[in-house]
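# Predicted model, plus sequence, below.
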Amino acid sequence: MSEGYNGQISEETRKIAKDELREDESSRSQALVALRDWVEKNPKIKWSRTDDRYLLRFLRFKKFSVPMAQECLERYVLLRQTFFNNVFRSLDYKQAEVEFLLDSGYIFAAPGRDKFGRRWIINRPGVFDPHKFTNRDMIRVHGVVYETLMEDEENQVRGFVHFADCSGVTLPFLTLFTPKEAVRIVKNGEKTLPMRHKEVHVINFISSFKYVLDWGMTLMSEKIRKRVKIYATAEEAAKTLDVNMLPKEYGGNVPMSEMIASFKKELAEHRQTILDHDKIEMRLELFTDPAKEGAISALKAGATNESCAPYKMDVLTGSFRKLEVD
């Protein structure tokens, strides 16, 4: 164990981290020192967490390439500040709309881990009522769930399996986001959020929406596309999936209500940490690219999400290429 590192990952997970992410005592110790020093000396970062668990999110996501982890961390903070203005602030599972969606089973993480040590995220988009809730409610509840799960170092290494039941999805659901917003969500979900998406399983997908699926798949990298599996029914999926990770309603052993109650205890445990993320902030005024001035004005004015357009930014290290918050 590297000096000062007090992470709680199993020996088996340490081996996976070494084999898949190039993480060992030496690489972890050196990378943490380098990334922490960069954060503390970066004038564009007003405040950021610098604890090991937080920094390791980005290092593991980028397989211990410090420059790429720096890039990802900066993009992540900018995303929180500029995309869907303020929606990533006050990520509180006790907020009324968020808690309602959690209790209804819109999204939650199943307890336990599969044989590969991965957590399963269950999503039932048909539960979301687009006449009652907004796209901001949707993004916020996903933010609460993902931020909480990323606090666990086992999850950072092992990654996630996504299971979605699309039954009940109607046309109004597809109008929640503009095509431009949908592009940003898909791209940032893969490239900016430091989560390892290992598998994606979708059941009950409506055939009349196939054109939407085909378009969405074009936005993903080839690596992620290969990990997406579509099934006509839950019964078809059960032939290949580990149903023990699913709620009883989908062939598992634990009722959905019990899974949700268990996950809410996990949310409660990390609640204050997630709320404290509101302190994480970039000094947007130090980004001089004129294309992003509209985003800063929108932030100050509290404008709608449409005002928070993507913009290019210059980073500190000359060897970095220009980035774009998609």
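Alright, I've got the coordinates. None of these values were measured; they are calculated from a predicted model.
# from here on, contacts and neighbour counts on C-alpha atoms
Fine.
# where do the helices sit along this protein?
11-21, 25-41, 52-61, 66-82, 96-103, 135-150, 153-158, 171-174, 179-191, 210-218, 222-225, 234-238, 256-275, 293-301 (DSSP state H).
# Save the ones you listed as a markdown table, and put in mean neighbour count too.
A markdown table is the format used below for the helices of the chain (neighbours: other C-alpha atoms under 10 Å):
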| stretch | mean neighbour count |
| --- | --- |
| helix 11-21 | 15 |
| helix 25-41 | 16 |
| helix 52-61 | 22 |
| helix 66-82 | 21 |
| helix 96-103 | 17 |
| helix 135-150 | 20 |
| helix 153-158 | 22 |
| helix 171-174 | 12 |
| helix 179-191 | 16 |
| helix 210-218 | 12 |
| helix 222-225 | 12 |
| helix 234-238 | 16 |
| helix 256-275 | 16 |
| helix 293-301 | 16 |
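# ok, second structure coming up, stack it against the first:
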Amino acid sequence: MGCDSKFFPAEDDGYRCGLDEETRRVASSELREDEAARAAAVQQLRDWVLRHPAIRKCRTDSVFLLRFLRSKKFSVPLAQEMLERYLTVRQLYPLWFRGLSADEPVVREILLAGYLVPLPERDEFGRRVILRCAGTYSHIFQNCLYFQKSTPMRHKSSTFLNLPHYASKFMEFFVTLLNEKLKSRIKLISNTEELQKIVNIKILPKEYGGEMPLSEMIDKFLLKLEERREAIKALDEMEMEVDQKTKFVTDLEDELAGVAGSFRQLEVD
């Protein structure tokens, strides 16, 4: 028995935009999004998914499809390309993407450790700020390889606080993998005072000068994950036939092999 069919509709699922007026103006200005464009683009992308010969199953609800459309400023062809790459990467590397429910012991342990925490409040620009408390950096280079073309999010900046010496060396290599636009969005800082100049102190955890303890923020995030349990589980139902000879797949494998080799070289140096 699969997840609720509301995540796999073949037609209009009755989505109603919940953005406030200010955010709607921003969406119109930056993304060319309005009611008519949204409805038409979502159905066009949904129809493409349902006709795609290699996609066995994919979420087709408006909330899911809008992530790709907004990431690509409502260019349907570019959203199609991103979605295809996203499904391909999920299929090739299931350990990165499947079984991410907070009920899973390993996932819950990572969340409770504060490895990845979306802050409860958005910043003054309405952006979601994600705090990552990483004890190791081997996850970063994996993410960067498919990030630019395969992940449905509009990434604005990354700030790294108190990197140890060896990690700073790795970051120099990591930045070379990014395009010029993303390079300009990387910031390396050494203290919380600098962080508070970049991120509104009011939304930061208490440990970084804010008001709410990090543990409370983690609890709020776990509650949100529980509320969206079925939507998260629906992601695990998605499947795509992958042609190992396609250029994207071969390029991705070559990139992974190259990065792994370079990372080992950094460790030796």
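Nice, I can see it. As the structure is a computational prediction, the values presented were derived from the model and not from experiment.
# Adding distance to Gly117 of structure 1, write the helices of structure 1 out as TSV.
Shown next, in TSV, are these (distance: least, C-alpha to C-alpha, whole Å):
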stretch	distance to Gly117 of structure 1
helix 11-21	8
helix 25-41	21
helix 52-61	16
helix 66-82	24
helix 96-103	24
helix 135-150	13
helix 153-158	6
helix 171-174	33
helix 179-191	21
helix 210-218	27
helix 222-225	19
helix 234-238	19
helix 256-275	17
helix 293-301	40
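# Which one of these lies nearest to Asp165 of structure 1?
Checking the helices of structure 1 against Asp165 of structure 1 by C-alpha to C-alpha gives helix 234-238 as the closest, at 8.3 Å.
# Read off where that closest one ends up in structure 2.
Alignment note (TM-score structural alignment): helix 234-238 of structure 1 is matched to residues 192-196 of structure 2.
# And for stretch 54-66 of structure 1?
Under the criterion TM-score structural alignment, stretch 54-66 of structure 1 matches residues 64-76.
# before we move on, the earlier item: which among the helices of structure 1 is found nearest to Val325 of structure 1?
helix 66-82 (6.6 Å).
# mean deviation of the closest one from structure 2?
For helix 66-82 of structure 1, the mean deviation from structure 2 after alignment is 0.6 Å (mean C-alpha distance after the TM-score superposition for structure 1).
# chain center to that helix, what's the gap?
13 Å (C-alpha atoms, centre = their mean, to the nearest Å).
# helices or strands next to it in the packing?
helix 25-41, helix 52-61, strand 281-282, helix 293-301 (3 or more C-alpha pairs under 8 Å, 6 or more residues apart in numbering; DSSP states H and E).
# What range does the shortest one cover in structure 2?
Just to be clear, that refers to strand 281-282 of structure 1. Using TM-score structural alignment, strand 281-282 of structure 1 pairs with 239-240 in structure 2.
# Other residues contacting that stretch?
54-58, 87-88, 91 (C-alpha atoms under 8 Å, 6 or more residues apart in numbering).
# Compare it with structure 1 and give me the mean distance after superposition.
Averaged out, stretch 239-240 of structure 2 is 0.9 Å away (mean C-alpha distance after the TM-score superposition for structure 1).
# any idea how far that stretch is from the chain center?
On C-alpha atoms, centre = their mean, the centre of stretch 239-240 of structure 2 falls 19 Å from the chain's centre.
# Out of the helices and strands packed on helix 66-82 of structure 1, the one nearest Ile224 of structure 1 is which?
helix 52-61 (14.3 Å).
# could you give the angle of the closest one to helix 25-41?
110 degrees (axes from the mean of the first three to the mean of the last three C-alpha atoms, to 10 degrees).
# for helix 52-61 of structure 1, packing partners?
By 3+ C-alpha pairs under 8 Å, 6+ apart, helix 52-61 of structure 1 packs against helix 25-41, helix 66-82, helix 153-158.
# Make CSV out of these and add distance to Ile203 of structure 1.
Shown next, in CSV, are the helices and strands packed on helix 52-61 of structure 1 (distance: least, C-alpha to C-alpha, whole Å):
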stretch, distance to Ile203 of structure 1
helix 25-41, 39
helix 66-82, 30
helix 153-158, 24
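# how about these, which one is nearest Asn188 of structure 1?
helix 66-82 (8.3 Å).
# now stretch 35-46 of structure 2: which residue numbers in structure 1?
By TM-score structural alignment, stretch 35-46 of structure 2 lines up with residues 25-36 in structure 1.
# Comparing the matching stretch with structure 2, how large is the average distance?
Mean deviation for stretch 25-36 of structure 1: 1.6 Å (mean C-alpha distance after the TM-score superposition for structure 1).
# what separates that stretch from the chain centre, distance-wise?
On C-alpha atoms, centre = their mean, the centre of stretch 25-36 of structure 1 falls 23 Å from that of its chain.
# what's in contact with that stretch?
Counting by C-alpha under 8 Å, 6+ apart, 1-3, 5, 50, 52, 55-56, 59, 64, 66, 69-70 sit against stretch 25-36 of structure 1.
# how far away is Val202 of structure 1 from Lys229 of structure 1?
Counting by C-alpha to C-alpha, to the nearest Å, the gap from Val202 of structure 1 to Lys229 of structure 1 is 6 Å.
# between those two, who's got more neighbours?
Val202 (20 against 13; other C-alpha atoms under 10 Å).
# That one contacts Pro125, correct?
No: using C-alpha atoms under 8 Å, Val202 of structure 1 is not in contact with Pro125; the gap is 10.8 Å.
# Of the helices and strands packed on helix 66-82 of structure 1, which is nearest Leu91 of structure 1?
Short answer: strand 281-282, nearest of the helices and strands packed on helix 66-82 of structure 1 by C-alpha to C-alpha, at 15.1 Å.
# follow-up on the earlier one: between the contacts of stretch 239-240 of structure 2, which is closest to Arg128 of structure 2?
Leu87 (24.0 Å).
# what's the neighbour count on Phe88 of structure 1?
23.
# so what corresponds to it in structure 2?
Per TM-score structural alignment, Phe88 of structure 1 is aligned with Phe97.
# wait, doesn't its match sit right on Arg90?
Yes: in this structure, Phe97 of structure 2 is within contact of Arg90 by C-alpha under 8 Å, at 6.0 Å.
# what does Leu225 of structure 2 align to in structure 1?
Checking TM-score structural alignment: Leu225 of structure 2 goes with Leu267.
# Can you tell me what sits against the match of stretch 54-66 of structure 1?
Counting by C-alpha under 8 Å, 6+ apart, 30-33, 37-38, 41-42, 44-46, 59, 78-80, 82-83, 152-154 sit against stretch 64-76 of structure 2.
# same thing but 7 Å
The contact list for stretch 64-76 of structure 2 (C-alpha atoms under 7 Å, 6 or more residues apart in numbering) reads 31-32, 41-42, 45, 78-79, 82-83, 152-154.
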